[in-house]
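1. sequence isn't available, so here's the structure alone:
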C-alpha cells in the first residue's frame, strides 16, 4: 500500500511539473527549451531581453503594447485594414504568427484571425483585468503581448484572435 501511494504521489508530481513547465507563467516569460521556425525555415531559440533592451528597439506605443500588455486605439493601426497576401510576424522577434489567409473583417478595428500560423507560436493565458474574463495571447518566442482570443469567430475554428496591429509586422507574399 505504501509503495502504491508513493508511486501515485511521484507520478502526480511529475505530471504537475511537466504540465507547468510547458507554458510560460507570465506574459513576458518564455520557455527556454522552445524551438521555433522562421519564415525562411531557420531554427530560432527564445528571445529574452531586459526592458532597457526592448526600449532601444521599440517605439513608445510598441513597448506599451508588447511589453506592458497595453492596447492601441481601434481603427488606428496600419494593419487592421490590410488585405494583401502574406504572413504576419511578431514585431518583437519576427516569429510567424498569422497567415493572411486566416484574416477576416471582424468590425472591431483590430486585425482579426481565425487561426494561428503554427501551433505553439502563439501562447495563451487567462486575463481578468478590466473586470472581465478573457484569454490573452502572446508570442511564445519573446513573450510580447499580442491581444486576446474570443470564441465568436467564423468557421472553421469559431475563434477570433483580436490582435494589436502594432504587435505585428507584415511580410507580403512574393509574386
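-> Thanks, I have it. The structure displayed is predicted, hence computed values, not measured ones.
2. hey, let's count contacts and neighbours off CA atoms from now on
-> Noted.
3. show me the contacts for the residue most central in space within the chain.
-> Nearest to the mean C-alpha position of the chain, counting by C-alpha atoms, centre = their mean, stands residue 138 at 2.6 Å. By C-alpha atoms under 8 Å, 6 or more residues apart in numbering, the contact set of residue 138 is 27, 122-124, 144-147.
4. buried subset of the residues you listed, written for ChimeraX?
-> Listed next is the ChimeraX selection for buried residues among the contacts of residue 138, using 16 or more other C-alpha atoms under 10 Å:
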select :27,122,123,124,144,145,146,147
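5. can you tell me which of the contacts of residue 138 end up in helices?
-> Judged by DSSP state H, helices contain none of those.
6. in a markdown table: the contacts of residue 138, plus distance to residue 36.
-> Output for these, formatted as a markdown table (distance: C-alpha to C-alpha, whole Å):
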| residue | distance to residue 36 |
| --- | --- |
| 27 | 18 |
| 122 | 11 |
| 123 | 13 |
| 124 | 17 |
| 144 | 15 |
| 145 | 17 |
| 146 | 17 |
| 147 | 20 |
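7. rewinding a little: the residue nearest to the centre of the chain should be in a strand, yeah?
-> Yes: with DSSP: H, G, I helix; E, B strand; the rest coil as the criterion, residue 138 is part of a strand.
8. out of everything not next to it in sequence, what's closest to it?
-> residue 145 (4.4 Å; C-alpha to C-alpha, 6 or more residues apart in numbering).
9. one more: residue 55?
-> Residue 55's closest residue in space is residue 63 (C-alpha to C-alpha, 6+ apart), at 6.5 Å.
10. coming back round to it: for residue 130, state which of the contacts of residue 138 is nearest.
-> residue 147 (13.8 Å; C-alpha to C-alpha).
11. my guess is the closest one meets residue 166, correct?
-> No: the criterion here is C-alpha atoms under 8 Å, and residue 147 misses it with residue 166 at 10.3 Å.
12. structure two is appended below for comparative analysis:
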C-alpha cells in the first residue's frame, strides 16, 4: 500500500479499521458488524470504495467473520502468500488499493470450494432496498 494512502487512511479510519486494513491485523471473531448480516447488498473496500462482494455470495461459515464464496467480479481481489504467525495461508487484499481484507481458504461449502474470510472493519455495506 502506498505511503500517501496510508496517511490518508490514518486520518479517515477508526483505529481498529486502520490496524486491520493497513497493518494486517484481525478483528476479534464474532464481533464484526457484518458477520451475521444477510441483507441484500454489496460490500465495498473501506479504504478505496471498490465493490468487492455481493450478498448473494455470503454465507454463515460459523467462523466469526463474514464469509463469501466468490468475489463480485474476477480481479477485484488479489491473493498474497502469507506465512505469518507460523501458518501458511493466502491473504486477500483489495486489488485496487492493496488494503488487507482477510484470508481465503479452500473449505467453502459451495461449488467454488472457497471461503473468503473477511474482516468486517475492512468493508462497508451498501444495502439494496
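-> Alright, I've got the coordinates. Small disclaimer: the values here were computed from a predicted structure and weren't measured.
13. what does the TM-score come to for these two?
-> The TM-score (TM-score structural alignment, normalised by the length of the second structure) is 0.96; 129 aligned residues with a C-alpha RMSD of 1.2 Å.
14. now do the contacts for the counterpart of the residue nearest to residue 138 of the first structure in the second structure.
-> Here residue 145 of the first structure is matched to residue 100 in the second structure, going by TM-score structural alignment. For residue 100 of the second structure, the contacting residues are 20-24, 91-94, 122, by C-alpha under 8 Å, 6+ apart.
15. which of those count as buried?
-> Buried members of those, scored by 16+ other C-alpha under 10 Å, are 20-22, 24, 91-94, 122.
16. in CSV: those residues, plus distance to residue 37 of the second structure.
-> Listed next are those as CSV, based on distance: C-alpha to C-alpha, whole Å:
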residue, distance to residue 37 of the second structure
20, 20
21, 20
22, 24
24, 23
91, 23
92, 21
93, 21
94, 21
122, 15
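17. out of the contacts of residue 100 of the second structure, which is nearest to residue 57 of the second structure?
-> residue 92 (16.1 Å).
18. what's the burial count for residue 19 of the first structure?
-> By other C-alpha atoms under 10 Å, the residues close to residue 19 of the first structure number 10.
19. does it count as helix, strand or coil?
-> Residue 19 of the first structure is classified as helix under three-state DSSP.
20. that one and residue 13 of the first structure, how far apart?
-> Distance, residue 19 of the first structure to residue 13 of the first structure, using C-alpha to C-alpha, to the nearest Å: 10 Å.
21. now do residue 139 of the first structure
-> Residue 139 of the first structure is 28 Å from residue 13 of the first structure, by C-alpha to C-alpha.
22. how about residue 102 of the first structure?
-> 39 Å.
23. neighbour count: the two, which is higher?
-> Shown here are residue 102 of the first structure and residue 13; by other C-alpha under 10 Å, residue 102 has more neighbours (16 against 12).
24. now do the contacts for the aligned partner of that one in the second structure.
-> The alignment partner of residue 102 of the first structure in the second structure, by TM-score structural alignment, is residue 57. Each residue near residue 57 of the second structure by C-alpha under 8 Å, 6+ apart is listed here: 68-71.
25. which one of these is nearest residue 8 of the second structure?
-> Among the contacts of residue 57 of the second structure, and counting by C-alpha to C-alpha, the member closest to residue 8 of the second structure is residue 71, at 25.9 Å.
26. which residue, other than its chain neighbours, is closest to the corresponding residue of the first structure for that closest one?
-> Matched to the first structure by TM-score structural alignment, residue 71 of the second structure sits across from residue 116. What sits nearest to residue 116 of the first structure in space, not counting adjacent residues and going by C-alpha to C-alpha, 6+ apart, is residue 98, at 4.9 Å.
27. and the one you found, how far is that from residue 113 of the first structure?
-> With distances taken as C-alpha to C-alpha, residue 98 of the first structure is found 7 Å from residue 113 of the first structure.
28. for the nearest residue to residue 147 of the first structure once chain neighbours are set aside, what are its contacts?
-> Nearest in space to residue 147 of the first structure, with sequence neighbours left out and distances taken as C-alpha to C-alpha, 6+ apart, is residue 163 at 4.5 Å. By C-alpha under 8 Å, 6+ apart, residue 163 of the first structure lies in contact with 110-112, 146-148.
29. save those as a markdown table, and put in distance to residue 87 of the first structure too.
-> As requested, the contacts of residue 163 of the first structure are exported to a markdown table (distance: C-alpha to C-alpha, whole Å):
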| residue | distance to residue 87 of the first structure |
| --- | --- |
| 110 | 16 |
| 111 | 12 |
| 112 | 13 |
| 146 | 15 |
| 147 | 17 |
| 148 | 19 |
